[in-house]
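A.B. asks: With the sequence up front, the predicted model follows.
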Amino acid sequence: MSPAYAGEPPAPTQTAPEIMRDVFAPLTLPDAPNRYRSGSGLPGPDYWQNRADYTIQARIDTATHILHGDETITYTNNSPDALDELWVQLDQNIYKDGARSTFTNPERHPRHTDGVTIEHVGIVVNGHETIVTPTISDTRMQVRLPADLQGHGSKLKLHVAWHHTIPGVWGGRTAVTPTKDGDIYEVAQWYPRMAVYDDKRGWDTLPFLGQEFFLDYGDFDYAVTVPWNFTVVGSGALTNPADVLTAKERDRLAQASKSDTRVMIRTAKDVTDPASHLARSGEKTWHFHMTNTRDVSFAASPVFVWDAARINLPPLPPAPGMKPVPRLAMSVYPREGIGPTGWDRSTEYVKHAIEYFSQQWFEYPWPNAVNLGGHGAGMEYPGIVFDGWDDKGVALFFITTHELGHGWFPMIVGTNERRNAFMDEGFNTFIDAYASQHFNHGEFAPKQDGEYAPKTGRPAEDILSVLKDPQAPTLMLPSELVSEKYRHPVTYFKSAYGLTLLREQILGPDRFDAAFRRYIKSWAFKHPGPSDFFRFMSSETGEDLTWFWRGWYFENWSPDYAIDSLSRAPDGIRVTVRDKGRLLLPVTLRIDYADGTHADRVIPTESWYLHDSIDITVAGSKTATRVTLDPDHALPETDRSDDQRAF
């Protein structure tokens, strides 16, 4: 009779070889390879992706908190299919009474509005606009086309006019937040935006229930009109600084582009000085441009203190017709955020995050990175993140680094957050844990901010509560089905720790880092799924990692080893090691000697292909005193009581 195993127990009559066949059997991944997605995990020779370019004009009525917008989307159908309809996301409808999210995630959007009012929808082809009547269902809008949009690069323009009320405080990541000097408008999910049509599902029309997003890439040209005393920061580059900034502000930005320490663009004194603005009445229109991005967001307020420093990366080539734009790390926040452990250090954190992630993984592709101190949504958008003005110390460092890390996952590597959140939150938590070690000689390391490593900051111990919990979901469970109880322990922490195990225990940093960098480069500005990632890492690293994908991602299995016996042999010692778990990670066997030295043997995964017990002979003339499995506690073993024996 075989011993009990962690995870789902084997059938009582199952032998050890049968159990190991289950562990190491071939794994059928959710998406089969084809001409679009290859068996190597790379985009296939016929990979295609549609494109959405936006021109948007918006105005905020601060008396009513209503945002009015008018946009033209240039949609390119690169698919092989002719499309008879378009699907558009209306995320602001999450706030309507009766919205689906009211029943599924009421805690995520306590504010209610009338949602978005669609004023006009038109299809523009060859300069001629045809007015159409859309069908709106919850947070989706179906636009039936007057004529099919052919594939292989055909284009049309979709013209939409709309308005909606910006929710009040919190509001589920888009909000109006009061401070002592005035309101901060944090504006996100604010414009009708194209749903994704891809090779996996056709139109991906999951409703917005309060989690996150899946979007196509394109260029954005957007303008925001606000009162004269407002400052606006947003995704991308400000293209009309002379129209909205004073000469002094422009000079300070020029200084910041040459400085590794922050330069004040707007000071605390400027906040209450009307003369610090270019105009004293009326409105100003702030114009931004961002290339090759999946989204844009912005913040607007009369209360902003604003500082900036340069990002030490090669300059970006300017967009057509534009001047080169310096790359800047920026922070904007109300006067309440000022302080030596508070937002005085924000730009230092922004600068480090962008430079470190660029050096380690993939170069940041956009001109600016902005940290907004507002309500504290802790939310990421390309080029700008929304954090809390009252964050301080380690909490401010962690949230800044984490939210900016999302610039890589999912802003550069465009995963589907609504379906596979572990490839977004978990992959990002993985890279920002290493950023915490790197910053200022580990000033804030290890990462254990209560959200991602909730107990000790030692992952092999912190993950045990998940691995031992029979109710814990697997990483492959669709995002919306993971309850709030498990969202951070599983989606963030387990996913991140899985990559740590892959890097530090299975592959080694050299092989992992090279493969992970190529994965990011290969799928930058594209849409990989879990199957693509699993295939890529196995192919690129030269390892059949099926057993790991099954045990860690598709199941909730854990490792557990035991020393069954220890004896002396004529030429050394003999150790019998038994496997009790179903996640067969490489494990270190350490032999301690009487002279104070030790020797390590790594037992590879392949040792367990046919049986659950192996005999290891360690030759040598020195007197051994003790043997230990996993002496550094690097593995998440569920039972360490039988990991050591002494003579």
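C.D. replies: Thanks, I have it.
A.B. asks: hey, let's count contacts and neighbours off CA atoms from now on
C.D. replies: Will do.
A.B. asks: Just give me the neighbour total for residue 504.
C.D. replies: Neighbour count for residue 504, taken as other C-alpha atoms under 10 Å: 13.
A.B. asks: how close does it sit to residue 579?
C.D. replies: 21 Å (C-alpha to C-alpha, to the nearest Å).
A.B. asks: Then residue 214?
C.D. replies: Going from residue 214 to residue 579 by C-alpha to C-alpha gives 41 Å.
A.B. asks: next up, a second structure to put side by side with the first:
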Amino acid sequence: MMKLLAALALLLMGAPVMAQAYNPRETFAPLDLGQPVNRYRSANGMPGPDYWQNRADYAIRATLDTQAKAIRGTVRIAYTNNSPDTLDVLWLHLDQNLYKTDSRGYMAAGGKLRGTTDGMTLTSAEVAVGKARAVAVTPLISDTRAQLRLPTPLAPGETAIVTLAYHFTIPGEFGGRMAWGKSRDGEIYDLAQWYPRMAVYDDLRGWDPLPYLAQEFYLEYGDFDYWLTVPADMIVAGSGELMNPDEVLTKAQVARLEKAKASDATVMIRSPQEITDPASRPKRDGTLTWHFRMENTRDVAWSASSGFAWDAARINLPGGKTALAMSLYPAESQGADRWGRSTEYMKDAVERFSAKWYPYPWPAAINIAGPATGMEYPGIVFDGIDDAGKELFWISAHEIGHSWFPMIVGFDERRHAWMDEGFNTFIDVYESDEFNNGEYAPKRDGEYAPGGGNPVDEILPILADKDAPPILSRSDTIVEKWRHPVTYFKSALGLILLREQILGPERFDHAFRRFTAAWAFKHPKPADFFRAMENDAGEDLSWWWRGWYFENWQMDLAATKIAYVDGDPKNGALVTVEARDKLVMPVTLRVVFADGSRKDVRLPAETWIRQAATAVPVGGASKVVSATLDPDHKLPDKDRSNNAVTG
């Protein structure tokens, strides 16, 4: 033992002086997560014993005017104050105001929005606090928000009833997240952000009504009942469950829908050939009103068209529960290599995500082919009419994956888009690996990695760019150049590396599932996630959070020297490994000996917690032929030319 210690000391004394790029006290410094622990949010990353959350229940009645391309409606919101604070105002989101020429979003985009509207108009507003009678109020409109000043304060435990009448012009395809457009047999309307929605009041900021600059949403949970009056020749799909199928479908369609609920194979509810058949609607003239209900959700969206085909299949969930996977698409999207497999994709993704992470809680998972492509809402997603093959699978799995993040786990997308997009990209990477024995694997390219190769190589230009923002930047500040590389790709890769290289799947999966279940239908923040993973996994991961999330650091690990105890290979070998940049990770050191044997030594991140260079005892009784760090190419090492040393 004394010989080994002496050899280590001599080796370290003779080690080259490292450049100041790596400083252990910087990499492993204490990390302030910026969110104090209290009885609302515990030190273990879980909701605290006094965690509270306000609630918003909605009843919405809206009419689609296809001539004026407009929505007109009323919404009744039962807003319950579960906070310990007395509220004298309420805040609402009016996201349609994004499309006004003087909106903050228009200015933030440099005037590059592709089209404009007059935004959302509130024609009346009244509030009843507690048991008091309703009083008319005048909304104070500020960009995409409206403040309602209450006639009497809303005390803890009380409910206010807010009743609003509103209308807006539906954006064309410039709407992006929601829009109307044309298909071969009829117009398609993808409707989201279609009613005034309550802003969040939480324990960290109080009211948090950030303006809508196109960075998605942060909303309260509740139950939704909504009634949609549309032309009678239209088919409507909406978040949640259709409550009156007998009133809006033909008898044949009702029977087919019931069949689909018991079928693992896709059942056609309305075939492409039936789209133009008058018999495929209960009536062709006038209007019909569709009633949907969705419980414990933060939002609802819907789509309507006279040109939809429709199919469905059963989703098998844990505990014997079921739901419906459904797809609605125009005739030009049909085909076995196109939307004919959409329901198969949705069914598989929801089943795997449910089994692996958290059971899907809602009655349907719906994929829509329409003008608002690549957008997600609870239980319903909007994808492209022309999507096909692996692109359709990838986008379908990704968008329905958002049902978990941020629809079930209620992340604040306005501030922390990396949690929304990165967590979801992380889970759909594994879905792509597993679907149909890897039919569309691997999902490592497209919009998530620029070149489609090894992701730890694809990330290197991002880590090297001094202008690339850290993951923990405010979402609105990340320009389009970096939105996908950082918000999606780097965030997802961080979770993959944490799972596969730092913690291992067994520890990671347990911690990740525990976090997901604890925060389902709640509002976790980054600090909650970091604490939850550390507590369950039993690790101080501050070095990882700092290097990958708070900073945009690079990694350069090197194998630099082979030596022997007392100069004799029979006494065992020592391999010097060095950290030459600020980011470190656990790594495998593979040693090949002259006698033909091979040994893998797993080095923890703490190898570099006190010094930049460490002599690693690797044993052996013969000379070392080679020693290689990260031989299987799993880490984002910026210079692989120094990863190996030969004897």
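C.D. replies: Now that the structure is in, tell me what you want to look at. These figures come from a predicted structure and were not determined experimentally.
A.B. asks: ok, for the residue mapped onto residue 59 of structure 1 from structure 2, nearest residue in space, not its chain neighbours?
C.D. replies: Aligning on TM-score structural alignment places residue 59 of structure 1 opposite residue 63 in structure 2. Spatially, and ignoring its direct neighbours in sequence, residue 63 of structure 2 is nearest to residue 229 (4.6 Å; C-alpha to C-alpha, 6 or more residues apart in numbering).
A.B. asks: Just to be sure, that neighbour is in a strand?
C.D. replies: Yes. Counting by DSSP: H, G, I helix; E, B strand; the rest coil, residue 229 of structure 2 falls inside a strand.
A.B. asks: That one contacts residue 60, correct?
C.D. replies: No. Using C-alpha atoms under 8 Å, residue 229 of structure 2 is not in contact with residue 60, being 11.1 Å away.
A.B. asks: Could you check stretch 610-619 of structure 2 and say which residues are buried?
C.D. replies: Across stretch 610-619 of structure 2, burial judged by 16 or more other C-alpha atoms under 10 Å covers 611, 612, 613, 614, 615, 616, 617, 618, 619.
A.B. asks: Can you tell me the SS state at the closest residue to residue 415 of structure 1 other than its chain neighbours?
C.D. replies: Nearest residue to residue 415 of structure 1 in three dimensions, chain neighbours excluded: residue 527, at 5.3 Å (C-alpha to C-alpha, 6+ apart). Secondary structure state of residue 527 of structure 1, per three-state DSSP, is coil.
A.B. asks: Against residue 61 of structure 1, how distant is residue 527 of structure 1?
C.D. replies: Counting by C-alpha to C-alpha, the gap from residue 527 of structure 1 to residue 61 of structure 1 is 37 Å.
A.B. asks: before we move on, what about residue 568 of structure 1?
C.D. replies: For residue 568 of structure 1, the distance to residue 61 of structure 1 - C-alpha to C-alpha - is 83 Å.
A.B. asks: go on, residue 198 of structure 1?
C.D. replies: According to C-alpha to C-alpha, residue 198 of structure 1 and residue 61 of structure 1 sit 37 Å apart.
A.B. asks: What of residue 594 of structure 1?
C.D. replies: In this view, residue 594 of structure 1 and residue 61 of structure 1 are 79 Å apart by C-alpha to C-alpha.
A.B. asks: Pick out whichever of these two has more residues nearby.
C.D. replies: residue 61 (15 against 11).
A.B. asks: Translate residue 215 of structure 2 into the numbering of structure 1.
C.D. replies: Under TM-score structural alignment, residue 215 of structure 2 pairs with residue 211 in structure 1.
A.B. asks: And for residue 77 of structure 2?
C.D. replies: In structure 1, residue 77 of structure 2 lines up with residue 73, judged by TM-score structural alignment.
A.B. asks: so which strand or helix has that match?
C.D. replies: Using DSSP states H and E, the element containing residue 73 of structure 1 is strand 66-77.
A.B. asks: Average offset of that strand relative to structure 2?
C.D. replies: If you overlay the two and look at strand 66-77 of structure 1, the average distance to its match in structure 2 is 0.4 Å (mean C-alpha distance after the TM-score superposition for structure 1).
A.B. asks: about what we covered before: what's near enough to touch the match of residue 215 of structure 2?
C.D. replies: 417, 418, 480 (C-alpha atoms under 8 Å, 6 or more residues apart in numbering).
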